[in-house]
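> show me the folded form of this:
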Amino acid sequence: MTTEFPGGTGQAVGREPFPLRNRSVLVTGASRRAGIGFAIACTMASYGANLVLHHFRPHDRQQEWGADDLNTVVGGVRRHALPEASVVELGGDLADPAEPERLMNAAVNAAGHIDVLVCNHALTGEDGALGEITAQELDRHWAIDARSSILLAQAFAGQHDGRPGGSVVFMTSGQALGPLPGEVAYAAAKAALAGVTTTLADQLADRGIRVNTVNPGPVDTGYLTAEMWQLVEPMFPFGRYGRPEDPARLIAWLATDEAAWITGQIINTEGGFGRWRPRGQGQGA
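So this is what the prediction gives:
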């Protein structure tokens, strides 16, 4: 179905069922089926994209949930993909300043060209409040949460040949909307990505690349307990916590040509979390 807008360019406008067909996407931090990266990859795959999934297994093993089975992760993404599309995985420690360029080169070797970069990775775990934070923690979060994403964007731009569809999506957090108690280093690093978005978007526009940053809001990636939900439930107007597919839909759409006029934006997708009156206290009829 197509629609022609009055006063427009005269071009027919319609919805392509596979808007990322023949485009290749690198998603970092896509190693757990409960995670946002996996949901992004699955959604991109359902849009027709080829996928390169980045992971760093030692980090996953350090978490209480442990590392997922990579074959199952890749298979889960492949089930959403077109028969002709490729899905591959690549490991790498993005704390290493040389890793972003190496990862991008490996992704290009696997896919031929990377059209879309999604920097979903992050260092997990509370780092400390003011008075507790160390220089080491500040440096670790800067290296993994911010520096690596900027270097990945640089490597992405270096391999991009100007073809349509160039897109970079960073992931920030809600540090601009409310406090992140006990996470000074994480908040500072994620704020850096939001802060540099407009600068990078301006520079890369001449290369045909759009740059946007998404705050996914609180998303249950396997850590939410009944006690935690009881504490925060009144802050969610729709009566539920965020799910990985919520930010994934926005991020996948930002990679399509439907979002071709959107760049330099920091977009929050968190269901009104924390900024409306508690549930049950709305205006009466």
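> going forward, measure contacts and count neighbours with C-alpha atoms only.
OK.
> for the protein, which segments count as helices?
Applying DSSP state H to the chain gives helices spanning 36-46, 57-62, 70-78, 99-111, 135-141, 148-159, 184-205, 226-232, 245-254.
> highest mean neighbour count out of those?
Compared across these, helix 36-46 shows the largest average neighbour count, a mean of 26 (mean count of other CA atoms under 10 Å).
> want to put them side by side, so please do this one too:
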Amino acid sequence: MIKWAIVTGGSRGIGRAICRKLAEETPYKLLINYHSNHAAAEETLAEVKALGGDGEVIKFDVADKHSTLNALESWQKDHPDAIMEVVVNNAGITRDGLFMWMNSNDWNEVIQTSLNGFYHVTNFFIQGLLRNKYGRIVNITSVSGLKGTAGQVNYSAAKGAIVAATKALAQEVAKRNITVNAVAPGFIRSDMTGELNEAELKKLIPLGRFGEAEEVAELVNFLVSKKSSYITGEIININGGIYS
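Have a look, this model is predicted:
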């Protein structure tokens, strides 16, 4: 039997950093999910292999239930010996704007990707985790989901819901040796923050800088390891002190 870890949105940014770290530090084969950028996903896989790891890329939109189920069912059929032990729900998008001008598409797309994406992927694998009586689920939320951020009512709502879902699911599955935790990054240097005014925003951060995707990956790596076996239902901030 081969043990696997899936990372949604694994082709770039924080997701890619998580894939690299898991390749370095864990025995898992990696299932690297991407939505549209096949070249970026293949780059991530090449980096994983260069670090001594192994894995595959898989294309589906976590926001789309049928796309997700079709892709995962097909993958599972092709890998009858696979045991999925780790689920990292990283995929997310932003559609920022003041709520008074926010259209329904911008609201729904963010909710569908961050919140429903968590449901679609985790629900697919949860019965297998329960049968095997072991698992690690790590959800990437955000400082916006904890304190709320003006101009991000949709994103704050989606990530805040992930916080609550993490705490609730952790209680349901703990007896089967499955932990469920969330990581809440602040300003992390990545594609998603590329257009922000870093020089001005870092003045708000006690540590005086943006974080690096690799720093988030280190925390995720700890949470998927056996070293974190007594931690569940927790939301761990990684934000340079901007909010705690």
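> got TSV for the helices of the first structure, with distance to residue 214 of the first structure too?
Converted to TSV, those look like this (distance: least, CA to CA, whole Å):
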stretch	distance to residue 214 of the first structure
helix 36-46	12
helix 57-62	23
helix 70-78	22
helix 99-111	20
helix 135-141	18
helix 148-159	13
helix 184-205	8
helix 226-232	22
helix 245-254	7
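> which among the ones you listed is found nearest to residue 271 of the first structure?
helix 245-254 (9.1 Å; CA to CA).
> which other residues reach the closest one?
Helix 245-254 of the first structure is contacted by residues 36-37, 39-40, 43-44, 167, 169, 214, 216, 259-260, 262, 269 when judged by CA atoms under 8 Å, 6 or more residues apart in numbering.
> which of those sit farthest apart?
The span of these, defined through CA to CA, is set by 36 and 260 at 23.2 Å.
> from residue 98 of the second structure, how far out is the most centrally placed residue in the second structure?
By CA atoms, centre = their mean, the mean C-alpha position of the second structure lies nearest to residue 90, the distance being 1.7 Å. In this view, residue 90 of the second structure and residue 98 of the second structure are 25 Å apart by CA to CA, to the nearest Å.
> next: residue 89 of the second structure.
Separation of residue 89 of the second structure from residue 98 of the second structure (CA to CA) stands at 26 Å.
> ok, these two, which is more surrounded?
More crowded of residue 89 of the second structure and residue 98, by other CA atoms under 10 Å: residue 89, with 27 against 12.
> show me what the more buried one lines up with in the first structure.
By TM-score structural alignment, residue 89 of the second structure lines up with residue 119 in the first structure.
> ok, now residue 137 of the second structure?
So residue 137 of the second structure corresponds to residue 168, using TM-score structural alignment.
> likewise residue 67 of the second structure?
Residue 67 of the second structure maps onto residue 99 in the first structure, by TM-score structural alignment.
> who are the contact partners of its match?
Contacts for residue 99 of the first structure (CA under 8 Å, 6+ apart) come out as 92, 93.
> again, but for residue 178 of the second structure
Residue 178 of the second structure neighbours (CA under 8 Å, 6+ apart): 129, 130, 133, 134, 135, 136, 137, 170.
> go again with 6 Å.
Residue 178 of the second structure makes contacts with 134, 135, 136, as judged by CA atoms under 6 Å, 6 or more residues apart in numbering.
> specify which member of those is nearest to residue 116 of the second structure.
residue 136 (19.0 Å).
> ok, now which ones touch the closest one?
Contacts here follow CA under 6 Å, 6+ apart; on that basis residue 136 of the second structure touches 86, 178, 179, 224.
> hmm, 10 Å instead?
Contact analysis of residue 136 of the second structure by CA atoms under 10 Å, 6 or more residues apart in numbering lists 5, 84-88, 129, 177-181, 223-226, 228-229, 232.
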